[in-house]
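In: Sequence and predicted structure are below.
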Amino acid sequence: MVPPDPNMRVSNAEREAIIARLHAATEEGRLDLQEFADRSREAYEARTYGEVERLLADLPETTGTLATTTPAPAAAAGPAELRLNPKASSVERKGDWLVPRKLAVDAKASSVKLDCRHAKINSTQVEIDLNLIASSVELVLPAGAYAVDENIDVVASSVENKASYQGVDGIRFVLYGRMKISSVTVRHERRFLWWRW
């Protein structure tokens, strides 16, 4: 691929892509928050490719992978089921984790966050069996995925599904089970400027 002319003007979409790479590098620990803020400001002020080239010069071409990294085995299908049983605790799964076909969450007086945005999902459907007492569950879905929550027995609890089916055939998350004095929130990634959570 021929590198762009350093005198060529940078578009807004290209600036956003640069900010996204800087943000990913910050999450990986390659940049600290001050470096991220400084480089982001410079990216927004830049006019040409020559001005933004140095902002990415010390970062890998594709964040998270180095040329010397040994690839993971292709047969990593993972377990068919994952059970989480927190008691008066906080549990979080995020980043590059393997989502099985079924998750069982048996929580008492606990909070559970399942962030699937960057997770490895090897099936078209993920079942989540809930057994909650005085607990909260937050499920963050990857882009294109949706959730179905029609078979949950609810007692003094709330279910907020902000990622229901919208006509896109992505990964389907099926929530079922029972809840007492608990809450479940299902959502997609939130965005504000270059922040994602």
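Out: That came in fine, so what should we check first? Quick caveat: nothing in here was measured; it's all calculated off a predicted structure. Residues are numbered from 1 along each chain as shown.
In: switch to C-alpha atoms for all contacts and neighbour counts from now on
Out: Will do.
In: Skip the chain neighbours and tell me the closest residue to the residue nearest the centre of the chain.
Out: For the chain, residue 117 is the residue whose C-alpha lies nearest the centre (CA atoms, centre = their mean; 2.4 Å). Nearest residue to residue 117, sequence neighbours excluded (CA to CA, 6 or more residues apart in numbering): residue 142, at 4.1 Å.
In: and the comparison structure, right after this:
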Amino acid sequence: MPKLSMSTPASRNGSMRAADTDRIQTAQLLTDAAASGKLGVNEYEDRLTRAYAAQTYEELDRLSADLPGAVTRGRSGPCRPAPSSLLLAILSGFERRGRWNVPKRLTTFALWGGGVVDMRYADFTAHDVEIRSYSIMGGQTILVPPEVNVDLHGKGVMGSFDHTVDGEGSPGAPCVRISGFSLWGSVGVKRKKRKGS
């Protein structure tokens, strides 16, 4: 009878399996480097895609070793999701663009108004993000970056709620689940590249 070997913990921290929070922390470090001009947009997107697909601390460390602020993975505290947020537009509008922390739960509401949620330059603080969007005689646009996975489940009543988004996300990248409804309004979801790529 052949001997079965039990897997043992890795002797080196680098070969241990990375968690979603470790990938998110590396993504935030890469975003810092891109925002300060240390990484070009194409290199940033390439490293970001590889960070989300990384399986070990060693893979994550290789992606950020040449950047200021790089730390050895597995020694930092857990990444905490940003608090749930509400974006509200009543006879007005809202915009969430640029660098911001995407919470685990986000609710958007537009009544005779409109809004834009642009996640292309944002920091994801959770692997799974839930967005509930409601538009009544108003319109909203949600922009997601190329690597993010999207799951859409909304209803349009005498209005529209997108049910598909062009392109596929990357394995291991955050998943954004968008639900809600529009009444005489719209909720549009678009996958859009970052400028310069």
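Out: Structure's in. What do you need? Bear in mind that the values here come from a model prediction, so they are computed numbers and not experimental data.
In: List the TM-score for the superposed pair.
Out: The TM-score (TM-score structural alignment, normalised by the length of the first structure) is 0.54; 129 aligned residues with a CA RMSD of 3.2 Å.
In: show me the contacts for the residue nearest to the centre of the first structure.
Out: 94, 95, 140, 141, 142, 143, 189 (CA atoms under 8 Å, 6 or more residues apart in numbering).
In: The residue nearest to residue 117 of the first structure pairs with which position in the second structure?
Out: Alignment note (TM-score structural alignment): residue 142 of the first structure maps to residue 145 of the second structure.
In: how near is that match to residue 125 of the second structure?
Out: Using CA to CA, to the nearest Å, we find residue 145 of the second structure at a distance of 15 Å from residue 125 of the second structure.
In: Same drill for those two, tell me which one is more crowded.
Out: Neighbour totals were compared for residue 145 of the second structure and residue 125, and residue 125 leads with 24 against 18 (other CA atoms under 10 Å).
In: can you tell me which residue in the first structure aligns to that one?
Out: Aligned partner of residue 125 of the second structure by TM-score structural alignment: residue 122.
In: So the residue nearest to that match when sequence neighbours are not counted, which state does it fall into?
Out: Counting by CA to CA, 6+ apart, residue 77 is the residue found nearest to residue 122 of the first structure once chain neighbours are left out, at 7.0 Å. Secondary structure, DSSP: H, G, I helix; E, B strand; the rest coil: residue 77 of the first structure is coil.
In: isn't there a strand covering residue 46 of the second structure?
Out: No: counting by three-state DSSP, residue 46 of the second structure is not found in a strand; it is helix.
In: residue in the first structure matching it?
Out: In the first structure, residue 46 of the second structure lands on no residue (TM-score structural alignment).
In: can you tell me how far residue 46 of the second structure sits from residue 154 of the second structure?
Out: As for residue 46 of the second structure, its distance to residue 154 of the second structure is 31 Å (criterion: CA to CA).
In: Now residue 166 of the second structure: closest residue in space that isn't a chain neighbour?
Out: Excluding the flanking residues, the one nearest residue 166 of the second structure by CA to CA, 6+ apart is residue 191, at 6.3 Å.
In: From residue 86 of the second structure, how far off is the one you found?
Out: Taking CA to CA, one finds residue 191 of the second structure at 22 Å from residue 86 of the second structure.
In: okay, the two: which has more neighbours?
Out: Using other CA under 10 Å as the criterion, residue 191 of the second structure and residue 86 rank with residue 191 on top: 22 against 13.
In: what's the counterpart of that one in the first structure?
Out: Residue pairing (TM-score structural alignment): residue 191 of the second structure is matched to residue 188 of the first structure.
In: Just to check, that match is in contact with residue 142?
Out: Yes: assessed by CA atoms under 8 Å, residue 188 of the first structure is found in contact with residue 142 at 6.5 Å.
In: ok so residue 115 of the second structure is a strand residue?
Out: Yes: judged by three-state DSSP, residue 115 of the second structure forms part of a strand.
In: what ranges do the strands span in the second structure?
Out: Assigned by DSSP state E, the second structure shows strands spanning 85-90, 93-96, 101-102, 105-111, 114-118, 123-124, 128-136, 139-144, 149-157, 160-161, 175-183, 186-191.
In: how big is the offset of the fourth one relative to the first structure?
Out: When you say that, I think you mean strand 105-111 of the second structure. Its matched residues in the first structure lie on average 0.9 Å from strand 105-111 of the second structure after superposition (mean CA distance after the TM-score superposition for the first structure).
In: The first one now?
Out: On the superposed models, the aligned residues of the first structure are on average 0.9 Å from strand 85-90 of the second structure, with distances taken as mean CA distance after the TM-score superposition for the first structure.
In: And the second one, by the same measure?
Out: By mean CA distance after the TM-score superposition for the first structure, the fitted strand 93-96 of the second structure averages 0.9 Å away from its aligned residues in the first structure.
In: okay, that strand sits on what stretch of the first structure?
Out: The alignment places strand 93-96 of the second structure over residues 90-93 of the first structure (TM-score structural alignment).
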